[in-house]
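> Output the structure for:
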Amino acid sequence: MKQLIRYPRYQPRQSGLLCVSVSSSTQQVHRKQTGIDKTVTPCDNANMCESLSVGQVLDTKLAELEAAVDFLKKQNAELTSKQQITDAQLTTLNKDVENLKREVGQKVGFSASLGDDGLVRIGPTCEEQTVVFKNVFFNNGNAYNACTGIFTAPCKGAFQFIFKTIGLCDYNSGAYLAKNGERQVSTWRPKGSGRDTATQAVILPLDAGDTVNLVTWASNDQLFDNQYRYSTFSGFLLFSL
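The predicted model follows:
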């Protein structure tokens, strides 16, 4: 009877060998090497691919948003530029309107007499002096000052002035019209019988702030007036310049 020989069962070496076990529930691959377990999940690669895909989508969205922001910035710059142009045009239009108002709507004029109810005499005097016409008939724009006798131009324009002087028979009479203190035109009558009158008119170009007034002669002259208001001073704006 033959004797059975039993060989030792082959045992795989633990070092450097790969043992694979498959679990139907997790489908994981276990690798054991030198007593250290490392788990590799089959779906890891899919998750990685999915993460890369999501990142690419986000990068695309970010690029689109950045482009949209750049576009909006450009539009905002254009609108700002247009707004600045509109503001400049509006400022120019307002200036034109104001100039037009000054040209069309500016109404300046005055008229006054030397006397009112009582007798008024100015001179004779050895010094020139401003003649103050205190009895004001009309003063639209308030450019004439009845306290100083001085007219001040409120705007640049062409102004017409008319004045009349009268003296008694014992004195010469007359005055001159001054613009900013400089003589322009004048009246003069020698003494004689009765009451002698003289009238003068002139158109002057004035800038805003220029002054006009009547001044007596520094000699044996005298101006006279009473309730009949012979001596008068008037002026008004013809048109703007």
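> From here on, just use CA atoms for contacts and neighbour counts.
OK.
> Tell me which helix or strand the spatially most central residue of the chain sits in.
Centroid-nearest residue in the chain: T91, 6.1 Å away (criterion: Cα atoms, centre = their mean). Using DSSP states H and E, T91 sits in helix 44-105.
> What helices and strands are in contact with that helix?
strand 232-240 (3 or more Cα pairs under 8 Å, 6 or more residues apart in numbering; DSSP states H and E).
> Please give the structure of this sequence too, so both can be compared:
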Amino acid sequence: MVKRDEKAPSVPPLASEELLLLELLLRLLPQLKLQITHQTSRSPQVKVPIYQKTFPQDIYAALREMTASLVQLKADMRFLQTQEPAAQQKTEVDKLKQQQLEQAAQQKTEVDNLKQQQLEQAAQLKTEVDKLKQQLQEQAAQQKTEVDKLKTEVDKQKTEVEKLKTELEKLNKQQLEQAAQQKTEVDKQKTEVDKQKTEVDKLKQQQLEQAAQQKTEVDKLKQQQIEQAAQLKTEVDKLKQQQLEQAAQQKTEVDKLKTEVDKLKQQLQVRQVAFSASLVVAGISRIGPVPSETTLIYKYVPTNIGNAYNSNSGVFTAPVRGAYHFEWHFNGDTSQGSAGWLVKKSEKVFAVFEQQGTGFMSASNGVTLLLEVGDVVFVRLTAGSVVFDNFNHHTTFSGHLLFTM
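You can find the predicted model right below:
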């Protein structure tokens, strides 16, 4: 603090700048109070956060501090004016004014910022409230629509229930009428049944009487049938005996006829014996040289009357006693030689042989033999010999029955 001097001159009046600053503060103070009061009363139903409630108190505190500072500055300026020269006091006062103006501008900016924040928060709250109102309105409209649908459905169901009720009443009425009609018909039918029952009883009595009479007649007929059956049985037994005797006689005659037929068939069959065969059916075949005597099997059999020749074994079997004529032909293609025997059972009868240096060669022979039933005849290739045949059928074996004996 600056010490006061009793001889200092009197305090001069405030400058025009100081008066303007004070007037500005006094004008701002009511506007701030009005704005704060308006903001807090706009949305009484909206819950204001705690940090927003501290804004009015901070503004009042700032105003109080500004007022106290101005009062102190004013007192200090007056004191300095009484102690220092006018030029020095003016300089200091100008500085103080400048500082006060800067502080006032800064505080005004802060107050404007606070007002802007409060306005933005109020707008945001208003937007949220509008959204909530819109949602509530939409929900109310949707619920109203659903309620209307439910009312419509209830009305429809009510109409259907009334229709069903009407139909049920009609059906009940019809059923009652039908039941009355059916009862009447049943009563009529019952009366008719009683009448029919009486008639049936009469008919039963008549049938019983007729049955008794018929039974007597049937018994008589049965007795007559038994007597007739006994007579017929005796006659049938006699006829059966006669038929058995006739059948035995016919069987004997049939057996005789069968024997004669078999003999005739045998005679016909044994008179028809003939065959011809060659080694191969198709292609080319060369047999030999063989290490030992080998029975030739002639596969191609164009003729086999009586089936006396077996193409699987190459053997002819005499079916009947008689004279048979046989012929066999060999064909060879090398200098190895071709030789073979016609064999009756195990007896070598006639042979064939041929050999030359080059080219094809052939040999053949024939014989007539007396054969008993079951005698076999076949052709055997000698050891070391070769025989050839192809699709032209050069190597063959044939025979036939001349006559029976």
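> And the TM-score between these chains?
With the length set by TM-score structural alignment, normalised by the length of the first structure, the two chains reach a TM-score of 0.58; 153 aligned residues with a Cα RMSD of 2.3 Å.
> one step back: what's the angle from the helix holding T91 of the first structure to strand 232-240?
With axes from the mean of the first three to the mean of the last three Cα atoms, to 10 degrees applied, the angle from helix 44-105 of the first structure to strand 232-240 works out at 140 degrees.
> In the second structure, point out the residues matching whichever helix or strand comes after helix 44-105 of the first structure.
Next along the chain after helix 44-105 of the first structure, taking DSSP H and E as the criterion, comes strand 109-113. Mapped onto the second structure using TM-score structural alignment, strand 109-113 of the first structure covers residues 274-278.
> so how far does the matching stretch sit from its counterpart in the first structure?
With mean Cα distance after the TM-score superposition for the first structure, stretch 274-278 of the second structure departs from the first structure by a mean of 0.7 Å once superposed.
> Run through who's touching that stretch.
298-306, 308-309, 389, 393-401 (Cα atoms under 8 Å, 6 or more residues apart in numbering).
> Determine which residue in the second structure is aligned with Q160 of the first structure, please.
Alignment note (TM-score structural alignment): Q160 of the first structure maps to H325 of the second structure.
> who are the neighbours in contact with L119 of the first structure?
F224, D225, N226, Q227.
> Could you find the counterpart of the third one in the second structure?
The criterion is TM-score structural alignment: under it, N226 of the first structure has N390 as its aligned partner in the second structure.
> Identify the residue nearest that match in space, chain neighbours excluded?
I284 (4.1 Å; Cα to Cα, 6 or more residues apart in numbering).
> Using the three-state scheme, assign the match of Q160 of the first structure.
strand (DSSP: H, G, I helix; E, B strand; the rest coil).
> Name the nearest residue to it, ignoring sequence neighbours.
Spatially, and ignoring its direct neighbours in sequence, H325 of the second structure is nearest to T368 (4.1 Å; Cα to Cα, 6+ apart).
> ok, the one you found - contacts?
Going by Cα under 8 Å, 6+ apart, T368 of the second structure touches A323, Y324, H325, F326.
> can you put the contacts of L119 of the first structure in a markdown table and add distance to Q83 of the first structure?
As requested, the contacts of L119 of the first structure are arranged in a markdown table below (distance: Cα to Cα, whole Å):
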| residue | distance to Q83 of the first structure |
| --- | --- |
| F224 | 65 |
| D225 | 64 |
| N226 | 65 |
| Q227 | 65 |
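> Return the member of these nearest to E103 of the first structure.
Distances from E103 of the first structure to the contacts of L119 of the first structure, taken as Cα to Cα, are shortest for D225 (36.6 Å).
> so who does that closest one touch?
Residues near D225 of the first structure by Cα under 8 Å, 6+ apart: L114, G115, L119, V120, R121, I166, S231.
> Could you give the number of residues near the second one?
I take that to be G115 of the first structure. 23 (other Cα atoms under 10 Å).
> where along the second structure do the helices fall?
Along the second structure, counting by DSSP state H, helices occupy 16-42, 50-83, 86-270.
> Could you name the helices and strands sitting against the second one?
In this case it means helix 50-83 of the second structure. Helices and strands touching helix 50-83 of the second structure, as assessed by 3+ Cα pairs under 8 Å, 6+ apart, comprise helix 86-270.
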